[in-house]
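Undergrad: Predicted model, plus sequence, below.
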Amino acid sequence: MRERLGDSPPALLAAMIEALPADASLPVPEAMAGAAVALLGTLDGLRREEALPLMAADALLTHAFHAQAEADAEGLAALAERFGAAGALGATGVR
């Protein structure tokens, strides 16, 4: 995943990698989307000091959809259903 995320600013890259699950058996899109949702779930009120984790979550979710499109564009709708506003992302309550 470092190769996929390598062009990110160093602090953002570190926050994204830190958020990724240790379970390397997950498909890349699932791992990234799940990490994004988990990271968003740790935020409390979206204060200024939470800008980096918020940007990391956004970047992870963006990369998740990009990875899914590259691997199997037919799976985009299913990924969006699981992790989008009607799925895990919506369940975080972050607005």
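TA: Thanks, I have the structure now. Numbering: from 1, shown residues only.
Undergrad: make it CA atoms for all contacts and neighbour counts henceforth
TA: Will do.
Undergrad: quick check: longest helix of the protein.
TA: With secondary structure taken from DSSP state H, the chain has its longest helix at helix 51-72.
Undergrad: Just name whatever secondary elements that helix is in contact with.
TA: Using 3 or more CA pairs under 8 Å, 6 or more residues apart in numbering; DSSP states H and E as the contact test, the elements touching helix 51-72 are helix 10-19, helix 28-41, helix 76-83.
Undergrad: Okay, one more to line up with it:
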Amino acid sequence: MANMVFDTGDIAAWDCALDDRPKAVTAAEWPDLPQIEAFAPTPLNAGMACRLRAQDGSDIAFMLNPVAARYLAISIFTAGMKGGWLDERGNVIQPEAPQFDS
């Protein structure tokens, strides 16, 4: 039998880990966050590695397990539509007015 990269126990553990999320970003924190202008995703059989390029030129690299990667993809699409900067097809549109839920 071939060695598996991860198993159903790993998937369950990653799913449980998402229940212990850090606090959400507040409107007061937003101006001080790194502003990401580019990224390079790398698909792996154990998830997805990403390298982000911030506006100041610095790079941030991290790894997402498959459960977190799926949740991030859904969250970006949902937040973009709720925030008014993505249409129903996922295209970027200009929002009517700046909004930030805290």
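TA: Looks like it came in fine. Treat the numbers as computed from the prediction; the structure is a model and nothing was measured.
Undergrad: Could I get the TM-score for this pair?
TA: Once superposed, chain against chain, the TM-score is 0.33 (TM-score structural alignment, normalised by the length of the first structure); 52 aligned residues with a CA RMSD of 4.3 Å.
Undergrad: Now the longest helix of the first structure: buried residues?
TA: Within helix 51-72 of the first structure, the residues scored as buried using 16 or more other CA atoms under 10 Å are 53-61, 63-65, 67-68.
Undergrad: Now distance to Phe83 of the first structure too, for the residues you listed, in JSON lines please.
TA: Formatted as JSON lines, those follow (distance: CA to CA, whole Å):
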{"residue": "Pro53", "distance to Phe83 of the first structure": "18"}
{"residue": "Leu54", "distance to Phe83 of the first structure": "16"}
{"residue": "Met55", "distance to Phe83 of the first structure": "17"}
{"residue": "Ala56", "distance to Phe83 of the first structure": "16"}
{"residue": "Ala57", "distance to Phe83 of the first structure": "12"}
{"residue": "Asp58", "distance to Phe83 of the first structure": "12"}
{"residue": "Ala59", "distance to Phe83 of the first structure": "14"}
{"residue": "Leu60", "distance to Phe83 of the first structure": "12"}
{"residue": "Leu61", "distance to Phe83 of the first structure": "9"}
{"residue": "His63", "distance to Phe83 of the first structure": "13"}
{"residue": "Ala64", "distance to Phe83 of the first structure": "10"}
{"residue": "Phe65", "distance to Phe83 of the first structure": "10"}
{"residue": "Ala67", "distance to Phe83 of the first structure": "14"}
{"residue": "Gln68", "distance to Phe83 of the first structure": "12"}
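Undergrad: In these, find the pair that's most separated.
TA: Pro53 and Gln68 (22.3 Å; CA to CA).
Undergrad: What strand or helix carries Arg51 of the second structure?
TA: Assigned by DSSP states H and E, Arg51 of the second structure belongs to strand 47-54.
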